[in-house]
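In: sequence plus predicted model, see below.
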Amino acid sequence: MGFSMLMCMKTQVPLLDFSPCKLNMNNVFNPRRHREKVVILMGATGTGKSRLSIDLATRFAAEIINSDKVQAYEGLPIATNKVTEEEQRGVPHHLLGILNPNADFTATDFCDRASLAVESILGRDRLPLIVGGSNSYIEALIDDDDYMFRSKYECCFLWVDVSMPVLHSFVSNRVDQMVENGLVDEVRKLFDPAADYSRGIRRAIGVPEFDQYFRTEPFLDKHLRLRLLHDAITQMKENTCKLACRQLGKILRLRNKKGWNMHRIDATEVFQKHGSKEADEAWMELVAGPSKEIVGQFLYNFAAKVPANVAAGMKVRSVGTAIAAATY
């Protein structure tokens, strides 16, 4: 309990607001960029990584490499919260839904496949955008034993962060939406009383939690079935929140102990407005807008004027300076 609470504690650091700076990158920047650059988008589950990755990919001619270990498997699109074809908006996705549900997919396997995907994307003069919540896989790729990845590519790290109490409420509601969308029937089709929940797609949150329910469902009356179903859904919510805390802890370790230079994007206000008409405006102002400017500067080394009243009154003269101040 103490460890989880510690991992979920957030240091309040003022963030820079780039939102009033309206830039048309199509007009400002030279479309030629250095090819050997990679963007890595990180964050706990439910923080909007997929949405932001597609916003960035459509802006910078990027292709997305999935680094979520369970989303790499075929099946369970609801339980694993896979981005739909409609949501992909035509952006090519790699390592998404490609594996047999029973196959092993180790960090080494991910590194091999992701490295090939990066080379392939760069070979088409497009931007590789690595996105997902499996931070151990990302760490294995970026900080390999001989640091080959860092020697070949320049990396830009974006971290989408949401206050844990706000995120926990959101992921709880998201599980309820998954249930409404058919989660239980989806997982039931995969149920096998002899299954190994430590392998393949069955490791996904939302699968082992329903084991007891499926085993006893045929032998229980309606009241007991509903009770067990409620318990399984509650456990899924709790395990999702615990996962978010572990993911945050790993990100903080990569930043604080390993010195990864991350741009933290605080999306808390967006999630507080979730479901309202102001949410999309807040997303563009607080998340998508600043992220596009950070990536734009990373790719094209541009400099643009920003308002003087940013970061608690601190004056800056360029987005580059502002980004440096926001990186911690």
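Out: All right, it came through fine.
In: when you work out contacts or count neighbours from here on, use the C-alpha atoms and nothing else.
Out: OK.
In: ok, Asn181 - contacts?
Out: Ile78 (C-alpha atoms under 8 Å, 6 or more residues apart in numbering).
In: what do you get for Arg113?
Out: Leu95.
In: my guess is it is in a helix, correct?
Out: Yes: with DSSP: H, G, I helix; E, B strand; the rest coil as the criterion, Arg113 is part of a helix.
In: how close does it sit to Asp211?
Out: 32 Å (C-alpha to C-alpha, to the nearest Å).
In: for this protein, longest helix please?
Out: helix 222-256 (DSSP state H).
In: counting contacts, what elements does that helix pack onto?
Out: With contacts taken as 3 or more C-alpha pairs under 8 Å, 6 or more residues apart in numbering; DSSP states H and E, helix 222-256 sits against helix 2-8, strand 37-43, helix 135-142, helix 164-180, helix 211-216.
In: how about the helix or strand Glu87 falls within: buried residues?
Out: Here Glu87, judged by DSSP states H and E, is contained in helix 85-88. For helix 85-88, the neighbour count (16 or more other C-alpha atoms under 10 Å) marks Gln88 as buried.
In: can you tell me what sits against it?
Out: Contacts for helix 85-88 (C-alpha under 8 Å, 6+ apart): Arg51, Ile54.
In: whatever helix or strand comes next after that helix: how far from the chain's middle?
Out: Sequence-wise, the next helix or strand downstream of helix 85-88 (DSSP H and E) is strand 93-94. Distance of strand 93-94 from the chain centroid (C-alpha atoms, centre = their mean, to the nearest Å) equals 14 Å.
In: take the one below as the second:
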Amino acid sequence: MTAETGVHKPNLLVLVGPTAVGKTKLSIELAKSFSCEIISGDSMQVYRGMDIGTAKITKQEMQGVPHHLIDELEPDDAFSVARFQAACAELVPAISSRGHLPFIVGGTGLYVESVCYEYQFAEASADEEFRAEQQRFADEHGPEALHDRLAAIDPDSAGRLHPNDLRRIIRALEIHHLTGQTLSSQLKGQNKVSPYNLCLIGLTMDRQLLYNRIEARIDLMLEQGLVKEVESLLDKGYSRSLVSLQGLGYKEIAEHLLDGLPLEEAVIKLKRDTRHFAKRQLSWFRHMKDIHWFDVTDGEKFPEQLAEIHAIIAGKFGIPLEYNYKH
């Protein structure tokens, strides 16, 4: 119940931060403490058969905590912010009705923010001919040239999209083509009032330490069989042009397998692109309001930080602090 409106808002806990910062481990601890069900706020973990390259949580790591929007789609079924919003609109009340706390965990900034503040986007269905034209332009002149085309009309969107993210670049161009509005202007025009009783926790850390963790994670992915995972997807007939296979790790390894890019060069490219992605994630979340930020660079401070996080969540949702240590 809010004092301003007298309307009851559903509780929603959210944990954000860049890739490799440690969201998964903390999310399980918090979920067990506050009886949460986790909704994945990651645009790639929704796909089946894409486990290693997405650093997907395992059943063992879940420790019995219910997870949603993981392993729900085949790689050729395109996921989008609209689908994520629709899924969360069903999941949040369903989880609440079971007496559990809905908990979004992830690093896909637009997806998470669109749910937190119930974004409404201008209607822009599709123009397949326009999309094909942009794809042909990218094929002929390179993805950077198409990225430059977006930067000329919507520098903010171009700044948060990697030049290789052709699907989202084309969509941003298409939105401008169909509506006359840029995607960034639509985002800026949103009413940042949440339909939820919202508690946002953010994790960050020293940039170099984060980059070291990213590179170590990629090395582990390779040891776990990332190349075989991508090869298996391609062997099943999935096209490299799919939204799923344009994801970090999949695009670079596909270049190795299909174009003969030496594996060492593909890995260097993947590490570089993932560092850039983490930087864009941090930039996105820094512009979100009401996030309680925790710098987890110093692991020795984490128990103290964890106690503070518990207190913030308990205070926000009116949960007795001693309760969440009994689980």
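Out: Here it is on my side, so go on. Values in this document were obtained by computation on a predicted structure and should not be read as measured data.
In: now the helix holding Glu87 of the first structure: which residue numbers in the second structure?
Out: Helix 85-88 of the first structure lines up with residues 59-62 of the second structure when matched by TM-score structural alignment.
In: mean shift of the matching stretch relative to the first structure?
Out: With mean C-alpha distance after the TM-score superposition for the first structure, stretch 59-62 of the second structure departs from the first structure by a mean of 0.5 Å once superposed.
In: aligned partner of Val243 of the second structure in the first structure?
Out: By TM-score structural alignment, Val243 of the second structure lines up with Gly200.
In: would you map the helices across the second structure?
Out: 23-34, 59-62, 81-97, 109-116, 128-141, 143-153, 155-160, 166-179, 183-188, 207-224, 226-235, 250-259, 263-286, 302-317.
In: can you redo these as TSV with distance to Cys199 of the second structure?
Out: As requested, the helices of the second structure are exported to TSV (distance: least, C-alpha to C-alpha, whole Å):
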stretch	distance to Cys199 of the second structure
helix 23-34	13
helix 59-62	22
helix 81-97	14
helix 109-116	10
helix 128-141	38
helix 143-153	34
helix 155-160	25
helix 166-179	29
helix 183-188	21
helix 207-224	24
helix 226-235	35
helix 250-259	33
helix 263-286	14
helix 302-317	7
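In: nearest to Asn197 of the second structure, out of the ones you listed?
Out: helix 302-317 (7.9 Å; C-alpha to C-alpha).
In: can you spell out which helices and strands pack onto the closest one?
Out: Partner elements for helix 302-317 of the second structure (3+ C-alpha pairs under 8 Å, 6+ apart): strand 197-204.
In: by how much does the strand it packs on deviate from the first structure on average?
Out: With mean C-alpha distance after the TM-score superposition for the first structure, strand 197-204 of the second structure averages 0.5 Å from its match.
In: where does that strand end up in the first structure?
Out: Taking TM-score structural alignment, strand 197-204 of the second structure hits residues 154-161 over in the first structure.
In: name the residues of that stretch that come out as buried.
Out: Of the residues in stretch 154-161 of the first structure, those buried (16+ other C-alpha under 10 Å) are Cys155, Cys156, Phe157, Leu158, Trp159, Val160, Asp161.
In: same question, stretch 174-181 of the second structure
Out: Here stretch 174-181 of the second structure shows Glu174, Ile175, His176, Leu178, Gln181 as buried, counting by 16+ other C-alpha under 10 Å.
In: do stretch 112-123 of the first structure as well
Out: Buried residues in stretch 112-123 of the first structure (16+ other C-alpha under 10 Å): Ala114, Ala117, Val118, Ile121, Leu122.
In: with adjacent residues omitted, what lies nearest to the last one?
Out: For Leu122 of the first structure, ignoring the flanking residues on the chain, the nearest one in space by C-alpha to C-alpha, 6 or more residues apart in numbering is Arg35 at 6.2 Å.
In: I figured the one you found hits Asp125, correct?
Out: Yes: Arg35 of the first structure is within contact range of Asp125, at 6.5 Å (criterion: C-alpha atoms under 8 Å).
In: if we can go back for a sec, OK, contacts around the residue nearest to Leu122 of the first structure?
Out: By C-alpha under 8 Å, 6+ apart, the contact set of Arg35 of the first structure is Leu122, Asp125, Arg126, Leu127.
In: neighbour-wise, which of those leads?
Out: Leu127 (25 neighbours; other C-alpha atoms under 10 Å).
In: identify the residue of the second structure aligned to that residue.
Out: By TM-score structural alignment, Leu127 of the first structure lines up with Leu101.
In: and the residue most central in space within the second structure, how far is that from Phe277 of the second structure?
Out: Nearest residue to the geometric centre of the second structure (C-alpha atoms, centre = their mean): Thr108, 2.0 Å. Between Thr108 of the second structure and Phe277 of the second structure the computed distance is 10 Å (C-alpha to C-alpha).
In: who touches Gln71 of the first structure in this structure?
Out: Neighbours of Gln71 of the first structure in contact, by C-alpha under 8 Å, 6+ apart: Thr80, Asn81, Lys82, Leu96, Gly97.
In: need those residues in a markdown table (columns: distance to Ile233 of the first structure and neighbour count).
Out: Listed next are those as a markdown table, based on distance: C-alpha to C-alpha, whole Å; neighbours: other C-alpha atoms under 10 Å:
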| residue | distance to Ile233 of the first structure | neighbour count |
| --- | --- | --- |
| Thr80 | 15 | 21 |
| Asn81 | 15 | 16 |
| Lys82 | 19 | 18 |
| Leu96 | 26 | 20 |
| Gly97 | 24 | 19 |
